[in-house]
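Engineer: Coordinates only, no sequence provided:
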């Protein structure tokens, strides 16, 4: 009887999880449609439909296919990538406050990207596809530094030490970036300042193609490792007792998280808090099991960035508010709330 009861509970949890994922997917589709209609030059829903079927004017096609759709697609990909990256970091560190922005991973990626765009034009084809690689190098070096400083041989990876180390490293990198901006020309300074605030600046299909392979390769790999994340969440001693190769799995998952965060930062700038809010929202809706939590985090992050980017384009037309600022307005209070609740 107990086994039957447990099976029924498990089935109900799965049904609820699939329903939540479906609702998040529907909300993303609704936000996608609204975003296509939002901008300084307004396109009505009928205009969008006609243009999608190649029956719109040349101007409408230019606005929708060359400006809005690439930006919308990048917003969805960046939101999903950053949220899953945050979910991985929270899983391997057992720290509910872990996030690629808060821990300095985004800052490390941003520093290398900023150095690169300071010397090369961002419109050239080769640099566009090189940016995710450079961001990965910066994010990887930063992650290695934070991990080495936070890890103690006989104590493992302390959640509190990881958070404090990440914040300190992020502050140092941010200071270095500010010093570097003083040497830029006015035009590049304006671009870098907007980029650091978290702007979806890659608004053409080249940037989508540069980001897409990283998302397509790394997300399925992370979903495949969902059971490993469940085991790592139990603690090092329990995970070792269950036969998990802790260090190997932790490093592989950390590399995936760094790859997702770095590639996303390369085309979106310093958008923070997505890796914090997405997993927490997914955990509240679905629970801690990563088989459902990872896709829920991806959908929640995609929805958050898409809505934030749409609001940023709509609130102060014809000017724009960087997406990172809109996300920060939501994320900063939520981070303080989580920090107040944290017992570590």
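Structural biologist: Done, it's in. Just so it is clear, the structure is predicted and the values come from calculations on it, not from any experiment.

Engineer: CA only for contacts and neighbour counts going forward, please
Structural biologist: Will do.

Engineer: So for the strand or helix carrying residue 47, what gets flagged as buried?
Structural biologist: Residue 47 is part of helix 45-52 when elements are defined by DSSP states H and E. By 16 or more other CA atoms under 10 Å, the buried positions in helix 45-52 come out as 47-48, 51.

Engineer: just checking, next helix/strand downstream of the strand or helix carrying residue 298?
Structural biologist: Taking DSSP H and E as the criterion, residue 298 maps to helix 290-314. For helix 290-314, the succeeding helix or strand toward the C-terminus, using DSSP H and E, is helix 323-341.

Engineer: That following helix - contacts with which helices or strands?
Structural biologist: Applying 3 or more CA pairs under 8 Å, 6 or more residues apart in numbering; DSSP states H and E, one finds that helix 323-341 contacts helix 274-286, helix 290-314.

Engineer: out of those helices, nearest to residue 323?
Structural biologist: Judged by CA to CA, the one of the helices and strands packed on helix 323-341 that comes nearest to residue 323 is helix 290-314, at 4.8 Å.

Engineer: Which elements pack onto the closest one?
Structural biologist: helix 2-37, helix 69-93, helix 205-224, helix 226-232, helix 274-286, helix 323-341.

Engineer: Against that first model, consider the following:
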């Protein structure tokens, strides 16, 4: 069996805010939110991206769909570099589902107008074609046709998120970036939306980038997981392998810290829980001040993200990874 091809290749992607100098020559503060991320997105997979708040997940997501321009690096789709081509070039192939479903919809437009916009501006479809596709689209996300004439404020959070998913699908993308798509929803509604996303992926041959801080959700939907810390990928592996036997101490900390029913949250010895100062990043591994396995060489240079002797496709940016026999948390059920 041949390996799935890469639909998207991310190379050395970085995003810096601020910087430069004032008119008086004073240097302005500079913050690098994403620090040289390189990833391959394989056709038909669900790539989960996890990490604490402030690690750069959402900034990365915005660059992948063209809502933000990278400071450096490339985003290639089928070998074509679209990172410098503007929003429209990426939007034709990559669409976005936002975290807050209601506020992501224009309150002054009907659902019909919202869903027709991608068809008109990205696909150039005429009125009859749009009408035919609208009927199929609204049915695909389990909503009634009369909803097309209503406004966003008339819907619940779960219904609004279904509309957001329909809007993303209206452009017929190859890749859908889902940025915390169920975090604002009730648990019962989360399950419905996740089941819908899985069905649409199978029916339409979609590829997902699923960004979340909820490890239980990511564990249940992702085929592969990349862990971000301080703007960098520190570990990448098939989902089952990563949750069963993480290599990076930060990944292990995330898994142990996840709330699971009937289990006490593990306390990490010596972990302050504080991220480094983004305006004054430390040399070496940014997790070193929090790491229980830190050595002097960890503070000298950032370890490369490279394959370890743990199975195919398992990479970690760690000079002293966890041994295979290290105890990890038991896999947990979504809840």
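Structural biologist: Good, I have the coordinates. Keep in mind it's a predicted model, so treat the numbers as computed, not measured.

Engineer: Kindly provide the TM-score of these chains.
Structural biologist: Overlay of the two chains. TM-score (TM-score structural alignment, normalised by the length of the second structure): 0.25; 152 aligned residues with a CA RMSD of 7.1 Å.

Engineer: before we move on, the earlier item: JSON lines for the helices and strands packed on helix 323-341 of the first structure, including mean neighbour count and distance to residue 247 of the first structure?
Structural biologist: JSON lines is the format used below for these (neighbours: other CA atoms under 10 Å; distance: least, CA to CA, whole Å):
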{"stretch": "helix 274-286", "mean neighbour count": "24", "distance to residue 247 of the first structure": "23"}
{"stretch": "helix 290-314", "mean neighbour count": "26", "distance to residue 247 of the first structure": "19"}
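
Engineer: For residue 228 of the first structure, find the nearest of those.
Structural biologist: Between these, helix 290-314 lies closest to residue 228 of the first structure; by CA to CA that is 8.9 Å.

Engineer: Report the angle between the closest one and helix 69-93.
Structural biologist: In terms of direction (axes from the mean of the first three to the mean of the last three CA atoms, to 10 degrees), helix 290-314 of the first structure departs from helix 69-93 by 140 degrees.

Engineer: now helix 290-314 of the first structure, how far from the centre of its chain.
Structural biologist: Centroid separation for helix 290-314 of the first structure versus its chain: 9 Å, with CA atoms, centre = their mean, to the nearest Å.

Engineer: what angle separates that helix from helix 2-37?
Structural biologist: For helix 290-314 of the first structure against helix 2-37, the angle by the same axes, to 10 degrees is 20 degrees.

Engineer: Report the inter-axis angle for helix 290-314 of the first structure versus helix 274-286.
Structural biologist: Here helix 290-314 of the first structure runs at an angle of 120 degrees relative to helix 274-286 (the same axes, to 10 degrees).

Engineer: one step back: redo the helices and strands packed on helix 323-341 of the first structure as CSV? Include distance to residue 215 of the first structure.
Structural biologist: Listed next are these as CSV, based on distance: least, CA to CA, whole Å:
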stretch, distance to residue 215 of the first structure
helix 274-286, 15
helix 290-314, 11
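
Engineer: quick one: which of those helices is nearest residue 236 of the first structure?
Structural biologist: Smallest distance to residue 236 of the first structure across these (CA to CA): 17.5 Å, for helix 290-314.

Engineer: Please tell me how far residue 127 of the first structure sits from residue 72 of the first structure.
Structural biologist: For residue 127 of the first structure, the distance to residue 72 of the first structure equals 22 Å [CA to CA, to the nearest Å].

Engineer: more neighbours, those two?
Structural biologist: residue 72 (25 against 17; other CA atoms under 10 Å).

Engineer: doesn't residue 32 make contact with that one?
Structural biologist: Yes. At 7.0 Å, residue 72 of the first structure counts as touching residue 32 under the criterion of CA atoms under 8 Å.

Engineer: any residues in contact with both of these two?
Structural biologist: Residues touching both residue 72 of the first structure and residue 32 (CA atoms under 8 Å, 6 or more residues apart in numbering) are residue 306.

Engineer: Following element in sequence after whatever helix or strand residue 59 of the second structure lives in, please.
Structural biologist: Assigned by DSSP H and E, residue 59 of the second structure belongs to helix 57-64. Scanning forward in sequence from helix 57-64 of the second structure by DSSP H and E, the next helix or strand is strand 72-77.

Engineer: next structured bit after that following strand?
Structural biologist: Using DSSP H and E, the next helix or strand after strand 72-77 of the second structure towards the C-terminus is strand 80-81.

Engineer: Provide a list of residues in contact with residue 174 of the first structure.
Structural biologist: Neighbours of residue 174 of the first structure in contact, by CA under 8 Å, 6+ apart: residue 107.

Engineer: measure it to residue 284 of the first structure for me?
Structural biologist: According to CA to CA, residue 174 of the first structure and residue 284 of the first structure sit 32 Å apart.

Engineer: before we move on, back to that, and which of the buried residues of helix 45-52 of the first structure is nearest to residue 231 of the first structure?
Structural biologist: Taking CA to CA as the measure, residue 231 of the first structure sits nearest to residue 48 out of these, at 46.8 Å.
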